[in-house]
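Enquirer: Structure, please.
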Amino acid sequence: MTAAVPETLSVVVEREMPFPPEKIWRALTQPHLIEEWLMKADFKPDVGHDFSFRADWGVINCKVLELEPQKSLAYSWDAYTLRSVVTWTLTPTEAGTRLRMEQTGFQSNQPQFYQGAQAGWPKFFANLEQVLGRPE
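Expert: A predicted model of the protein is given here:
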């Protein structure tokens, strides 16, 4: 008899933003901007780069997995017992850019992480929109 594979869950947040992909890309990849809307980070846009997000509650260990400038970015997101992947996709639209974030890998026995992500990502998106809306 084989053990049942736990179900994995994903959190998706998708929003059309009135900004060009280049501007959103900068906010997703420049550490001083990332800190303003998400957390302090030592991010570099290089595949294979290990980095971390730091908050007062702890550290999230990450690694850049995929990168296609101004189109997509994926990195691992490992905190405590959570092993997940965050993928950003930027799609140009007539009004600006459709930004999609998907965090995959939540185990069904990790409701606190899943619920935290469901509550947290919309707030991060709101913060991101504020940063993007400022004059450069």
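
Enquirer: alpha carbons only for contacts and neighbour counts from here, please
Expert: Noted.

Enquirer: the strands in this structure, which residues?
Expert: According to DSSP state E, the chain carries its strands in the segments 8-17, 40-41, 50-55, 58-68, 72-79, 82-93, 96-107.

Enquirer: Would you mind saying which of these lies nearest Leu132?
Expert: strand 8-17 (9.2 Å; Cα to Cα).

Enquirer: buried residues in that closest one?
Expert: Within strand 8-17, the residues that count as buried by 16 or more other Cα atoms under 10 Å are Ser10, Val11, Val12, Met17.

Enquirer: Using a markdown table, lay out those residues together with distance to Arg54.
Expert: Listed next are the buried residues of strand 8-17 as a markdown table, based on distance: Cα to Cα, whole Å:
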| residue | distance to Arg54 |
| --- | --- |
| Ser10 | 22 |
| Val11 | 21 |
| Val12 | 22 |
| Met17 | 26 |
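
Enquirer: Excluding sequence neighbours, find me the nearest residue to the residue nearest the centre of the chain.
Expert: Central residue of the chain (Cα atoms, centre = their mean): Val86, 4.8 Å from the mean position. The shortest distance from Val86 to any non-neighbouring residue, by Cα to Cα, 6 or more residues apart in numbering, is to Gln103 (4.3 Å).

Enquirer: next one: Lys63
Expert: Going by Cα to Cα, 6+ apart, Lys63 has Asp50 as its nearest residue, at 4.3 Å.

Enquirer: Please give the structure of this sequence too, so both can be compared:
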Amino acid sequence: MNDTSLHTRTVTVEREFAHPPEKLWRALTQPHLIEAWLMKNDFVPALHHRFKLSADWGAVDCEVLEIEPNRSLSYTWAAMGLDSVVTWTLTPAGAGTHLKMEQTGFQPGQDAAYNGAKYGWNKFTAALDEVLAKLDD
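Expert: Predicted structure coming up:
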């Protein structure tokens, strides 16, 4: 472990969803559904696929690092000087799913990005819940 990793921060958002992991997986990996709750994108659920997330404020450059259907998805997240990794972990919980999202790699001095991510991911996961409610199982 290098010294910089000791000083990085992580944004973590955890939520319970009343939907099975397979349904959440669709919303995390199908481009038209990702657009409905996160941003426009050219995502493909394939290892090492490079993709962009686009919004009014700019774009995020990403690359898929890990993909385990219905369980976990991890990709790089590079935008406006922030180089981080977003990891989604899905765990069955009764009739639903426990979703954990972690964005790691916030460096000292990146308080605006860190606080923005804390706000943004809570907003995005709330929008994700709305998208899931409209999806057929």
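
Enquirer: if we compare the strands of structure 1, which one ends up closest to Gln118 of structure 1?
Expert: strand 8-17 (6.2 Å).

Enquirer: Run the chain-centre distance for that closest one.
Expert: 10 Å (Cα atoms, centre = their mean, to the nearest Å).

Enquirer: circling back: could you report the separation of the residue nearest to the centre of structure 1 from Phe113 of structure 1?
Expert: Going from Val86 of structure 1 to Phe113 of structure 1 by Cα to Cα, to the nearest Å gives 13 Å.

Enquirer: Kindly report the same for Ala119 of structure 1.
Expert: Ala119 of structure 1 is 10 Å from Phe113 of structure 1, by Cα to Cα.

Enquirer: that older thread, so the residue nearest to Lys63 of structure 1 touches Val64, yeah?
Expert: Yes: contact criterion Cα atoms under 8 Å: Asp50 of structure 1 and Val64 qualify, at 6.7 Å.

Enquirer: These two: which has the busier surroundings?
Expert: Shown here are Asp50 of structure 1 and Val64; by other Cα atoms under 10 Å, Val64 has more neighbours (21 against 16).

Enquirer: residues in contact with that one?
Expert: When contacts are counted by Cα atoms under 8 Å, 6 or more residues apart in numbering, Val64 of structure 1 is found next to Pro45, Asp46, Val47, Gly48, His49, Asp50, Phe51, Leu73, Ala74, Tyr75, Ser76.

Enquirer: Glu68 of structure 1 too?
Expert: Neighbours of Glu68 of structure 1 in contact, by Cα under 8 Å, 6+ apart: none.

Enquirer: what about it, distance to Ala74 of structure 1?
Expert: 9 Å.

Enquirer: repeat for Gly96 of structure 1
Expert: 21 Å.

Enquirer: Between those two, which is the more surrounded one?
Expert: Set Gly96 of structure 1 next to Ala74 and count neighbours by other Cα under 10 Å: Ala74 wins out with 21 against 16.

Enquirer: Could you check how many residues crowd around the closest residue to Thr29 of structure 2 other than its chain neighbours?
Expert: Closest residue in space to Thr29 of structure 2, ignoring its immediate chain neighbours: Pro45 at 6.0 Å, by Cα to Cα, 6+ apart. Neighbours of Pro45 of structure 2 under the rule other Cα under 10 Å: 16.

Enquirer: Verify the contact between Pro45 of structure 2 and Ile67 for me.
Expert: Yes: look at Pro45 of structure 2 against Ile67 with Cα under 8 Å: they come within range, at 7.2 Å.

Enquirer: who touches both of those two?
Expert: Joint contacts of Pro45 of structure 2 and Ile67 (Cα under 8 Å, 6+ apart) do not exist.

Enquirer: The biggest helix by length in structure 2 corresponds to what range in structure 1?
Expert: Scanning structure 2 for the longest helix, with DSSP state H as the assignment, gives helix 111-134. Aligning helix 111-134 of structure 2 against structure 1 (TM-score structural alignment) gives residues 111-134.
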